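A.B. asks: Structure, please.
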Amino acid sequence: MPKTGPLSALTLAAALVALSACAEGDVEVTAQDDFPNTGIEMVIPYPPGGGSDELFRMMARHASEELGVEITPTNVDGATATVGSRQVLDSTPDGYTILASHQVISGAYHNEIVDYGFESFEPIALGTVTPHLPSISTEFAQEHGIEDLQDFLDHVEANPDDVNWGFTTGSEDHYSIAAILDGAGLDPGSLNYVNYDGTGPQYAGVVAGEIQGMTGDYASAQGYIEDGSLMPLGIVAEDRDDNLPELLTVEEQGVDHTLTVDRGFFAPEGTPEEHIEVIAEAFEAAINSPDFQEEVEAAGSYAHFLGPEEYQDHLDDLDEAMASLADEMQEF
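C.D. replies: So this is what the prediction gives:
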């Protein structure tokens, strides 16, 4: 048998030191590897076909080109988008599983659907902002002579609980319709609310006549507007939308409400900062590219990149806004 000489002894000692360092600092070692060296799963906590699903898939496609590995969107819907967010929350914090979401994280928390909010995730990047588009079925509008938002509000005031309105409990569309009614001086509970998991099923509900109205966005509503089945009441934004230039903002119609749907990306708490920065840089390049901006604006949304630190400040403001009507939202 060969004898162990001085050189091999030193090698063995070095190996032992390296093993000890690995045992004491797994996260640090992981953060220093060649990330990402395989694909990333993007959990979309909504069903296919809604505005969020379409926009998140668009961002995943562009960011994959920048990152060099595939970002694969997976729909995990249910329970006010909390089935998907819980799955990411409980996943290994290594950057290979991320969440694509928006204000629903905060809304679900303030409506006591889950016991976690924005603070339970590491923010990666804000990608787009999207004006809300409260709309009613064209058939309902024609039946009651409704031509704009004020006509609709007058009808609701005169006929409380007459309108079936689709929404997702605790989501941003839940907050938005409550804020519109509150801003108009009406009781946010004066509609007959029908809960759906996501906007895609809400559109199906409008077409089927189950509900008379809902709050979506242009990306998901375009086909329904063009085929004449849906009539938008106003744009929830500071400015009109180039896709619907004749449609007034709700503010122009006397209601002070301009909060947009802010779609971004999150990682489980404890994900290495270096991994978050790599993903954020890929989204930054994708979101700031002219090709992406042209594509997203055609869908009625706007590119708006914020990195991890700026996004955290933005999330703090969103959380405050969502909390402001939480008590009234819990009543319906």
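A.B. asks: going forward, measure contacts and count neighbours with C-alpha atoms only.
C.D. replies: Fine.
A.B. asks: which SS class is residue 193?
C.D. replies: strand (DSSP: H, G, I helix; E, B strand; the rest coil).
A.B. asks: Do I have it right that it meets residue 162?
C.D. replies: No - contact criterion C-alpha atoms under 8 Å: residue 193 and residue 162 do not qualify, at 10.2 Å.
A.B. asks: so what sits against both of these two?
C.D. replies: With contacts taken as C-alpha atoms under 8 Å, 6 or more residues apart in numbering, residue 193 and residue 162 have no neighbour in common.
A.B. asks: ok, these two, which is more surrounded?
C.D. replies: Taking neighbours as other C-alpha atoms under 10 Å, residue 193 and residue 162 compare with residue 193 leading, 20 against 14.
A.B. asks: which residues touch residue 73?
C.D. replies: Applying C-alpha under 8 Å, 6+ apart, we find residue 73 in contact with 41, 42, 43, 44, 56, 57, 60.
A.B. asks: Tell me how far the longest helix anywhere in the chain lies from the chain's centre.
C.D. replies: In terms of residue count, the longest helix belonging to the chain (DSSP state H) is helix 6-24. Using C-alpha atoms, centre = their mean, to the nearest Å, the distance from the centre of helix 6-24 to the centre of the chain it belongs to is 47 Å.
A.B. asks: Same question for stretch 56-72.
C.D. replies: Averaged C-alpha coordinates place stretch 56-72 at 17 Å from its chain's average position (C-alpha atoms, centre = their mean).
A.B. asks: this one as well, want them side by side:
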Amino acid sequence: MSHPRRPHALSRRQVLASAAALAAPALLPAHVLAQDKFPSRPIKLIAPWPTGGSSDAVMRAFADSAGKALGATVIVENKPGAGGTLGASAMVSAAPDGYTLTQLPLGIYRLPHMQAMNFDPVKDLTHIVCLTGYTFGIACTADAPFKTLKDMVAYAKANPGKLEYGHTGTGTTPHLAIEEFSDKAGIQLNPVPFKGSAEIMQAILGGHIRMMSGTTEFAPHVQSGKLRLLATLGSQRNKAFPDVPTVKESGWDTISESPFGIGGPKGMDPATVKVLHDAFRKTLEDPAVLATLDKFFQPVIYMNTADYTAYAERTFKAEKATIERLGLAKKS
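C.D. replies: Got it, this is the predicted structure:
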């Protein structure tokens, strides 16, 4: 006489199969399991500048600090050239897994309007976090016939096109910032391009030009009294020069800080972006990082992922308008 099978009884084969399924994760290779946790291997961070400069030093400080927060090594790879855009270019072919990142300097929003580039800074990049920027200022010789920015504007209006200023090259931030300010102030200045900061300093200290627009290469000469700092171009006064007003404070709404941060390829997992954002955000609490920023007169300019992405969209449009107004747009 046969007995009916109990409806909930499991065969020996089913029991063994279930046990094998439960044990399967433990049998997988360690590197497969590690893929579930980010990061599980070193991260490459591209610094699109030569080694040894201030931008390189700042990026290495961020990399060291972020690596500690992430529990992984962040390796800086220098890719100088092409106006600081080679990092963004590299993101086009990089995997969006969070293991290849780059600094995003202001030039990536400007140069595509001036020449052909292989990337769109809005569509082809993930903006993770903004961290800092540069300090730009307008300085003049100590014996210039004006002591404030307002005095300089009055002098320029009385002497149109006769007041010259040095800058680091056509289309660079020190050039475009002063052109924007001049337009708003209703003055005509005579721009004189130089190949770099060293040439500008040689020219202004030698009395060949009376004014300059640039980053803080002017700082020691202002502190020694050889130059006078008329204004800085940030959104707030620089703590190294607390008595010097901003251009905006002086009455003209021009702000130029060249904010920069960290980005990656498009299509990154939001969870990975959050891990990276939080780690780099934490670097702004690291005394070693803050000391490095202070050394190079760089302010903290923090933007979260959403704000940084919105900033990129605004800036790309604004740079297009500026480049077209100055007649520097690429030929279509």
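A.B. asks: Do you know the score for how well these two fit?
C.D. replies: In this superposition the chains share a TM-score of 0.73, using TM-score structural alignment, normalised by the length of structure 1; 300 aligned residues with a C-alpha RMSD of 3.8 Å.
A.B. asks: Which of the residues in stretch 45-61 of structure 1 are classified as buried?
C.D. replies: 45-48, 50-53, 55-61 (16 or more other C-alpha atoms under 10 Å).
A.B. asks: what about the helices in the stretch 51-200 of structure 1?
C.D. replies: Using DSSP state H, counting those that start in this stretch, the helices of the stretch 51-200 of structure 1 run over residues 51-67, 82-89, 104-110, 138-144, 149-158, 172-183, 199-208.
A.B. asks: thinking again about what came up before, with distance to residue 237 of structure 1 as added columns, please give the contacts of residue 73 of structure 1 in CSV.
C.D. replies: Shown next, in CSV, are the contacts of residue 73 of structure 1 (distance: C-alpha to C-alpha, whole Å):
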residue, distance to residue 237 of structure 1
41, 32
42, 28
43, 28
44, 25
56, 21
57, 23
60, 25
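A.B. asks: got the contact list for the residue nearest to the spatial centre of structure 2?
C.D. replies: With distances taken as C-alpha atoms, centre = their mean, the residue of structure 2 nearest its centroid is residue 260 (1.5 Å). Residue 260 of structure 2 is in contact with 103, 104, 105, 106, 130, 131, 132, 133, counting by C-alpha under 8 Å, 6+ apart.
A.B. asks: who's in contact with the second one?
C.D. replies: Contacts for residue 104 of structure 2 were tallied using C-alpha under 8 Å, 6+ apart; they are 87, 88, 260, 261, 262, 263.
A.B. asks: counterpart of it in structure 1?
C.D. replies: In structure 1, residue 104 of structure 2 lines up with residue 101, judged by TM-score structural alignment.
A.B. asks: From residue 117 of structure 1, how far off is that match?
C.D. replies: To residue 117 of structure 1, residue 101 of structure 1 is 12 Å away according to C-alpha to C-alpha, to the nearest Å.
A.B. asks: same question, residue 43 of structure 1
C.D. replies: 17 Å.
A.B. asks: Counting neighbours around each, name which of the two comes out higher.
C.D. replies: Neighbour tally, residue 43 of structure 1 and residue 117, criterion other C-alpha under 10 Å: the higher count belongs to residue 43, 25 against 17.
A.B. asks: Please identify which helix or strand holds the more buried one.
C.D. replies: Using DSSP states H and E, residue 43 of structure 1 sits in strand 40-44.
A.B. asks: Please apply the same query to residue 258 of structure 1.
C.D. replies: Counting by DSSP H and E, residue 258 of structure 1 is part of no helix or strand.
A.B. asks: What is the neighbour count of the aligned residue in structure 2 for it?
C.D. replies: Aligned against structure 2 by TM-score structural alignment, residue 258 of structure 1 finds its counterpart in residue 255. By other C-alpha under 10 Å, 18 other residues sit near residue 255 of structure 2.
A.B. asks: can you tell me which residues contact residue 255 of structure 2?
C.D. replies: Here residue 255 of structure 2 is in contact with 177, 233, 234, 235, 247, 248 (criterion: C-alpha under 8 Å, 6+ apart).
A.B. asks: By neighbours, which of those residues wins?
C.D. replies: Neighbour counts for the contacts of residue 255 of structure 2 peak at residue 233, which has 29 neighbours (criterion: other C-alpha under 10 Å).
A.B. asks: and residue 262 of structure 2, how far is that from residue 271 of structure 2?
C.D. replies: 16 Å.
A.B. asks: ok, the two, which is more surrounded?
C.D. replies: Legend: neighbour count by other C-alpha under 10 Å for residue 262 of structure 2 and residue 271, higher for residue 262 (25 against 10).
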